[in-house]
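Participant: sequence and computational prediction follow.
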Amino acid sequence: MARVSDTDLGARSDRGSEYADLSRLVRGAGLLDRQPRRYAARVTVVLGSLGVMGVVFVLLGPSWWQTATAAVVAGLLAQLAFLGHDAGHRQIFSSRRANDVVGLVCGNLLTGISYGWWVDKHNRHHAHPNTEGHDPDINVVPLSFTPGQAATQRGLRALFVRHQAALFFPLLMVEGLHLHAASVRAIITRRGIRHRPVEAGLLVLHVAGYLGAVFLVLSVPQAIVFILVNQALFGLYLGSSFAPNHKGMPILTEADDLDYLRRQVLTSRNVRGGRLLDALLGGLNYQIEHHLFPSMPRPNLRHAQPLIRQFCADHAIAYHETTLIQSWMQALAHLRAVGARRSSTD
């Protein structure tokens, strides 16, 4: 498991001013300025494409070709989830209410994911990235990201951990269903939900509209296959987009007393690529920049990268960037190493 070296550690009192210096540079360059027109164009493209696919869905009718429609719609739903992510970070508008409206529409209504639950969970991740006992993204059953987690697994869970690297991407195919189930559970228990009646109503509308359209247009077998393909690819797309960000990067403990700048940079990984990859990954390929400045609008991340990368180089802070394939390989290598250590203790 990757660890943080002693040279990377430092007292917050000694290094806290470095982030303030970087923040002044970023703000001075106008990189925190909102880009509502750019977002309006993106929303128009995604919703327009979804509308076109709706027309195609109706015109095709009860056909097995609808599996292709399911695949395309899965990609568009993931793009809506990325927009909900940006709204949750207040990247789109300066007004919290306006961002929440976008988040509720993109999340609850269109993708079937509770916006309030996700924001609460994601904020905890940003506050303590890759930190044992604090980051919910490294406490994901049935995966084990540390030897300590792996050591507690018994029976079928222990068997899974030993083979978790091979099972990781197949497991992502149920991530969409997990997100839906977690959203419903959060609504029922009121955990992290500020606008519970609104969120519940929008989720009901999503489920009714989604299932109603599928079962009205398709035969029952076709409808079931459509849902399975759509949800599997939706989960796989989202999971494959999030996995490169932190999996396989250093995991921190309470003893790792890092300042904010190093905590965010050392636990994050960027993915190299052009504008197409930026669009496909929803800007999450600039994970370092995003974690340092969560409210930075997505269109500004690529412009902030050279400035932040140079700042890290000037202050001897490791800045990790690789290709998409390499990022997946590094994540799988970490899971494989944890699984191997679990096997050696049996």
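Facilitator: Arrived safely, thanks for sending. Residues are numbered from 1 along each chain as shown.

Participant: CA only for contacts and neighbour counts going forward, please
Facilitator: Noted.

Participant: can you map out the strands along the protein?
Facilitator: 270-271, 321-322 (DSSP state E).

Participant: turn those strands into JSON lines, columns for mean neighbour count.
Facilitator: Formatted as JSON lines, these follow (neighbours: other CA atoms under 10 Å):
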{"stretch": "strand 270-271", "mean neighbour count": "24"}
{"stretch": "strand 321-322", "mean neighbour count": "17"}
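
Participant: let me see the contact set for Leu32.
Facilitator: Residues in contact with Leu32, defined by CA atoms under 8 Å, 6 or more residues apart in numbering, are 26, 295-297, 300.

Participant: could you pull out the buried residues of the longest helix along the chain?
Facilitator: Counting by DSSP state H, the longest helix found in the chain is helix 220-246. Neighbour counts over helix 220-246 (16 or more other CA atoms under 10 Å) mark 222-223, 225-246 as buried.

Participant: check which helices and strands it sits against.
Facilitator: Other helices and strands packing on helix 220-246, by 3 or more CA pairs under 8 Å, 6 or more residues apart in numbering; DSSP states H and E, are helix 66-88, helix 164-172, helix 175-189, helix 196-217, strand 270-271, helix 324-344.

Participant: ok and it relative to helix 66-88, angle-wise?
Facilitator: When axes from the mean of the first three to the mean of the last three CA atoms, to 10 degrees is applied, the directions of helix 220-246 and helix 66-88 differ by 40 degrees.

Participant: now helix 220-246 against helix 196-217, angle please.
Facilitator: Using the same axes, to 10 degrees, helix 220-246 lies at 130 degrees relative to helix 196-217.

Participant: so how far is helix 220-246 from its chain's centroid?
Facilitator: Taking the mean of its C-alpha atoms, helix 220-246 sits 14 Å from the chain's own mean (CA atoms, centre = their mean, to the nearest Å).

Participant: same question, stretch 275-289
Facilitator: 11 Å.

Participant: what of stretch 177-193?
Facilitator: 17 Å.

Participant: that one: which residues count as buried?
Facilitator: Buried residues in stretch 177-193 (16+ other CA under 10 Å): 177, 179-180, 182-184, 186-187, 192-193.

Participant: do stretch 41-54 as well
Facilitator: 42-43, 46-47, 50, 53.

Participant: can you add distance to His291 and give the residues you listed back as TSV?
Facilitator: Formatted as TSV, those follow (distance: CA to CA, whole Å):
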residue	distance to His291
Arg42	22
Val43	23
Val46	25
Leu47	27
Leu50	30
Met53	34
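
Participant: what is the nearest of these to Tyr286?
Facilitator: The shortest approach to Tyr286 among these belongs to Arg42, at 18.1 Å (CA to CA).

Participant: want to compare, so here's the second one:
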Amino acid sequence: MSTTIVNPTGARKARPTDVYVELAGTIRESGLLRRRYGYYWTKLAAVPLVTGACIVAFVLVGDSWWQLLTAVVFAFVFTQIAFLGHDAAHRQIFRSGRWNDWTSLVIGNLFVGMSYGWWQHKHTRHHANPNKEGVDPDLDLPVVSFTTAQVTAHTNPMVRWLISHQGWFFYPVLLLEGLSLHASSVRRVFMRAPMQRRPVEIVFLVVRIVAYLALVFFVLSPGVAAAFLAVQLGVFGMYMGLSFAPNHKGMPIIGKDVKLDFLTRQVLMSRNIRGNLFIDFMMGGLNYQIEHHLFPSMPRPHLRRAAPTVAQFCAEHDVPYTQTGLAESYGIVTRYINRVGLGEKDPFACPLLEQRSAIAP
């Protein structure tokens, strides 16, 4: 499927803030910001039931190499649960902030094993300034460079060679993302940095991690247990990475001091993934990244319905609105990261926008 960018030259025009207010009013009047309690209560009830079913299946299979298939199932379930925690953290489920916070704490810390406080701190900064150098934490990864400044900071020839091919290494590296997420969570909760409900976070994380490891090593022999954990963490990290990577990677990166209005900042830096209800489910609604960034508290099932309205509004106001197929988005990410690694990429432009701008009348 082809990539669609509506009116790419619109990014150069300044817009008053009331343009977004107009869009927000249209969305609000359409009822798309209303809560979906039935949808979310069904998912919340499914979390312990599905997790319990996975544990029962794990115990019944016993000490067998077939558990590697069970590990894939666990990885899939944990990722889907993490998507639900993401929705709660964005206040999509309940009106009460306290209810959403505790839902995120239980889901994230107790079921997935990731600190809600750590994720909230990181993700809030990303939403405020997506793809902004020195501000968006998602651009600051230890093994991948997204800007020329990050590339030139490395002087070792072997490291520079790896960076020049980093687009191809990016996806295999995602196999380590699951372990990295858990490690970052644990490190954050034991740091001195401010964190609400730190004792609760610590208790939930310790209970989840210790209980999970105890179950795995009680049922499985050491070798099978190690393989099980490697597969589960690897697939979990890969699934999370493949769901989040297409959203912003390969879209424009702006300097720290660049000022953009809210509508332009959120739409220009984000990419939607065109698809169907199956894609919506597999990506946890993250494929509607533009709508999610414009309306973070919009319930997940409403994002698909809001997309046509947002796309039309952006076209009428000359705001670039990017959408592409899933497979094509991975190709864009690969080429973009490799171009950065080769030192050929201007971090303030997007290869797709450059191409469209070149042929625009």
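Facilitator: Thanks, I have it. Keep in mind the model is a prediction, meaning the values are calculated, not measured.

Participant: list the TM-score for the superposed pair.
Facilitator: Scored against TM-score structural alignment, normalised by the length of the first structure, the superposed chains reach a TM-score of 0.94; 338 aligned residues with a CA RMSD of 1.6 Å.

Participant: quick check, nearest of the buried residues of stretch 41-54 of the first structure to His315 of the first structure?
Facilitator: When the buried residues of stretch 41-54 of the first structure are compared against His315 of the first structure (criterion: CA to CA), the nearest one is Arg42, at 35.9 Å.

Participant: ok, the closest one to Pro294 of the first structure distance?
Facilitator: The spacing between Arg42 of the first structure and Pro294 of the first structure, counted by CA to CA, to the nearest Å, is 19 Å.

Participant: ok, Thr7 of the first structure next?
Facilitator: 26 Å.

Participant: who has more neighbours out of those two?
Facilitator: Neighbours per residue (other CA atoms under 10 Å) separate Thr7 of the first structure from Pro294, with Pro294 holding more: 19 against 8.

Participant: and Leu220 of the second structure, what pairs with it in the first structure?
Facilitator: Mapped onto the first structure by TM-score structural alignment, Leu220 of the second structure lines up with Leu218.

Participant: okay, now the closest residue in space to that match that isn't next to it in sequence: neighbour count?
Facilitator: Among residues not flanking Leu218 of the first structure along the chain, Pro62 sits closest, at 4.4 Å (CA to CA, 6 or more residues apart in numbering). Around Pro62 of the first structure there are 18 other residues, counting by other CA under 10 Å.

Participant: for Pro62 of the first structure, which residues are in contact?
Facilitator: Each residue near Pro62 of the first structure by CA under 8 Å, 6+ apart is listed here: 217-219, 222.

Participant: what of Gly234 of the second structure?
Facilitator: 174-179.

Participant: how far away is it from Phe244 of the second structure?
Facilitator: From Gly234 of the second structure to Phe244 of the second structure the distance is 15 Å (CA to CA).

Participant: if we can go back for a sec, which among the contacts of Pro62 of the first structure gets closest to Asp14 of the first structure?
Facilitator: Among the contacts of Pro62 of the first structure, Gln222 lies closest to Asp14 of the first structure (CA to CA), at 62.0 Å.

Participant: that closest one and Gly61 touch, don't they?
Facilitator: No. The criterion here is CA atoms under 8 Å, and Gln222 of the first structure misses it with Gly61 at 10.3 Å.

Participant: for Val214 of the first structure, see how far away Pro221 of the first structure is.
Facilitator: As judged by CA to CA, Pro221 of the first structure and Val214 of the first structure stand 11 Å apart.

Participant: quick one: the aligned partner of Leu292 of the first structure in the second structure from Leu342 of the second structure, how far?
Facilitator: Using TM-score structural alignment, the partner of Leu292 of the first structure in the second structure is Leu294. Distance of Leu294 of the second structure to Leu342 of the second structure, given as CA to CA: 33 Å.

Participant: cool, Val143 of the second structure as well?
Facilitator: Counting by CA to CA, the gap from Val143 of the second structure to Leu342 of the second structure is 15 Å.

Participant: aligned to Val186 of the second structure, what sits in the first structure?
Facilitator: Checking TM-score structural alignment: Val186 of the second structure goes with Val184.

Participant: show me the contacts for that match.
Facilitator: Ser114.

Participant: thinking again about what came up before, correct me, but the match of Leu220 of the second structure touches Ser63?
Facilitator: Yes. If you go by CA under 8 Å, Leu218 of the first structure and Ser63 touch, sitting 7.2 Å apart.

Participant: which parts of the stretch 1-150 of the second structure are helices?
Facilitator: Applying DSSP state H, counting those that start in this stretch to the stretch 1-150 of the second structure gives helices spanning 18-29, 37-61, 67-89, 97-105, 116-128, 148-152.

Participant: mind putting those helices into a markdown table with distance to Asp280 of the second structure?
Facilitator: Below are the helices of the stretch 1-150 of the second structure laid out as a markdown table (distance: least, CA to CA, whole Å):
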| stretch | distance to Asp280 of the second structure |
| --- | --- |
| helix 18-29 | 20 |
| helix 37-61 | 14 |
| helix 67-89 | 11 |
| helix 97-105 | 21 |
| helix 116-128 | 20 |
| helix 148-152 | 33 |
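
Participant: so which of those helices is the most packed in?
Facilitator: By mean neighbour count, with neighbours taken as mean count of other CA atoms under 10 Å, helix 67-89 ranks first of the helices of the stretch 1-150 of the second structure at a mean of 22.

Participant: which strands and helices sit next to that helix?
Facilitator: Using 3+ CA pairs under 8 Å, 6+ apart, helix 67-89 of the second structure sits against helix 37-61, helix 97-105, helix 222-248.

Participant: and these: which comes nearest Ala75 of the second structure?
Facilitator: Across those, Ala75 of the second structure has its closest neighbour in helix 222-248 (4.5 Å, CA to CA).

Participant: the closest one vs the first structure, mean deviation?
Facilitator: Superposing on the first structure and averaging over aligned pairs (mean CA distance after the TM-score superposition for the first structure), helix 222-248 of the second structure comes out at 0.3 Å.

Participant: cool, thanks, talk later.
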